[in-house]
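Novice: Quick one, fold the following:
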Amino acid sequence: MSTPKLSTSPRTDTGKGAARRDRRAGNVPAVLYGHGSEPKHLLLPNLALASILRGHGVNAVIDLDIDGESQLALTRQVEVHATRDYIQHVDLLIVRRGEKVIVEVPIVVEGEPGPAGGLVVQDASTIEIEADAMSIPEHLVASIEGLEPIANVTAGDVILPEGVTLVSPADLLVASVNEAKTAAEPTEDEAAGDVAEAAE
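Specialist: Here you go, the predicted model:
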């Protein structure tokens, strides 16, 4: 997949008031840092940024146009408003081609339990990996196909693409197949009470 490009403009005013004005103007405040350089405060076009994140995932690498110069950056942290669902702020990390980075990648649980069935629980939504900055997987798969209760899938069981290594503990619980809960059998007193209510 090609690296998406995004034009930026310098952010000269800081503070909550300035940030609100920038968002009303259709921009997202951002800070770019890394590789020993001074942090740069930027404004990114909101609609274009949201489109990139939808298409490339939360660990998108973006080719930024800063004053006419190209700079690769990884979306390190995306702050989204809790109720209004718009991007409030983005932290960007300078990266270089061939460089490896440590990121959290979403986990998707796939498959069906075995014939005995069971209650499937996803215990972790992400795991931490190290990967080439230009080849970060959008998500990883935890398979529960054919598992019988009680069974666990750990981070060490997740199949990783070539060149990707696990950073999270291998025994981190990712998903589990548990015995499905059944309705408890009524006690003798409860059964007698039900009979009495029915008679009344």
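
Novice: from here on, contacts and neighbour counts on C-alpha atoms
Specialist: Will do.

Novice: This protein: strands as residue ranges?
Specialist: Shown for the chain, the strands assigned by DSSP state E span residues 5-7, 9-10, 27-34, 37-45, 61-66, 69-80, 87-94, 100-110, 119-122, 126-132, 140-143, 151-154, 165-166, 173-178.

Novice: will you turn the ones you listed into TSV that also has distance to Gly193 and mean neighbour count?
Specialist: As requested, those are exported to TSV (distance: least, CA to CA, whole Å; neighbours: other CA atoms under 10 Å):
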stretch	distance to Gly193	mean neighbour count
strand 5-7	71	17
strand 9-10	74	14
strand 27-34	64	20
strand 37-45	67	16
strand 61-66	66	20
strand 69-80	54	16
strand 87-94	57	20
strand 100-110	44	17
strand 119-122	32	16
strand 126-132	49	18
strand 140-143	46	17
strand 151-154	39	18
strand 165-166	57	15
strand 173-178	33	21
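
Novice: Following up with a second sequence; could you model it the same way so I can compare the two?
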Amino acid sequence: MTVKMTAKKRESSNKNSALTELRSNGNVPGVVYGFKTETTPVTVSEIDLIKTLRESGRNGVISLELDGKTKNVVLSDYQMDALKGSFKHVDFLAINMSDELEVAVTVHLTGESVGEKEGGFITQPNREVNVRVKPSDIPDALEVDTTELAIGETITVGDIRGTVSYEILDEDDFILVSATAPRTQDELDELETVSEENAEPEVVGSEDSEEENKEA
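Specialist: Prediction:
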């Protein structure tokens, strides 16, 4: 699905005051580059950006209108304000719809595993996989069925590679999900003991501290 959005050219400026003013007015500075495109500083409405990403997804194709012309782009990178939770900057990559892209796709687990029913725990060490695919075929997520996963077993890229129509770039031994046994009471007691030992403050001699301060 291709979603439409409008961008406007902006003056290339790294001055904090200019960028702060843009953001305070509800806009996000960014840049467009890539296929048959000169690197162009742009600005987009943050409201429109959020709405577009909700509709298209992180890897969706965006039909970006700029100066009366439309380009197919994807969001290649972005920066967020950790305190405000708002966008600080976005990079749009112009693409050729006939060429394959390398993108990261979220791994989505489905089903209740045998291991969970037996009292075990599901762990997901890797939540994304890297794939090569045409823009029009980028999946919203890679769904992994855990129904048959028993305690002590794992599902790797090698296990699901042949079940999808696109190329997964990660190695066959790249672990997607594991089912682990519940901890015994002895293990829990040992963990509690280690935690208590680590919580004890370390006493540093005054002479050592003075020497360290001198070296600092």
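
Novice: related to what we said a few turns ago, how about the strands of structure 1 in a markdown table, adding distance to Gly55 of structure 1?
Specialist: Shown next, in a markdown table, are the strands of structure 1 (distance: least, CA to CA, whole Å):
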| stretch | distance to Gly55 of structure 1 |
| --- | --- |
| strand 5-7 | 13 |
| strand 9-10 | 23 |
| strand 27-34 | 18 |
| strand 37-45 | 16 |
| strand 61-66 | 11 |
| strand 69-80 | 13 |
| strand 87-94 | 15 |
| strand 100-110 | 15 |
| strand 119-122 | 24 |
| strand 126-132 | 19 |
| strand 140-143 | 16 |
| strand 151-154 | 28 |
| strand 165-166 | 24 |
| strand 173-178 | 25 |
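
Novice: Nearest to Arg21 of structure 1, out of these?
Specialist: strand 27-34 (8.8 Å; CA to CA).

Novice: how close does that closest one sit to structure 2?
Specialist: Strand 27-34 of structure 1 differs from its equivalent in structure 2 by a mean of 1.1 Å after superposition (mean CA distance after the TM-score superposition for structure 1).

Novice: Show me the contact partners of that strand.
Specialist: With contacts defined as CA atoms under 8 Å, 6 or more residues apart in numbering, strand 27-34 of structure 1 is touched by 11, 19, 22-23, 39-46, 73, 87-95.

Novice: try stretch 57-72 of structure 1
Specialist: 3-9, 52-53, 73-76, 78, 94-96, 103, 105, 133-134, 136, 138.

Novice: Looking at the strands of structure 1, which is nearest to Asp194 of structure 1?
Specialist: Among the strands of structure 1, strand 119-122 comes nearest to Asp194 of structure 1, with 30.2 Å by CA to CA.

Novice: What range does the closest one cover in structure 2?
Specialist: Here strand 119-122 of structure 1 aligns to structure 2 at residues 121-124, judged by TM-score structural alignment.

Novice: starting at the chain centroid, how far to that stretch?
Specialist: Here stretch 121-124 of structure 2 shows a centroid-to-chain-centroid distance of 19 Å under the convention CA atoms, centre = their mean, to the nearest Å.
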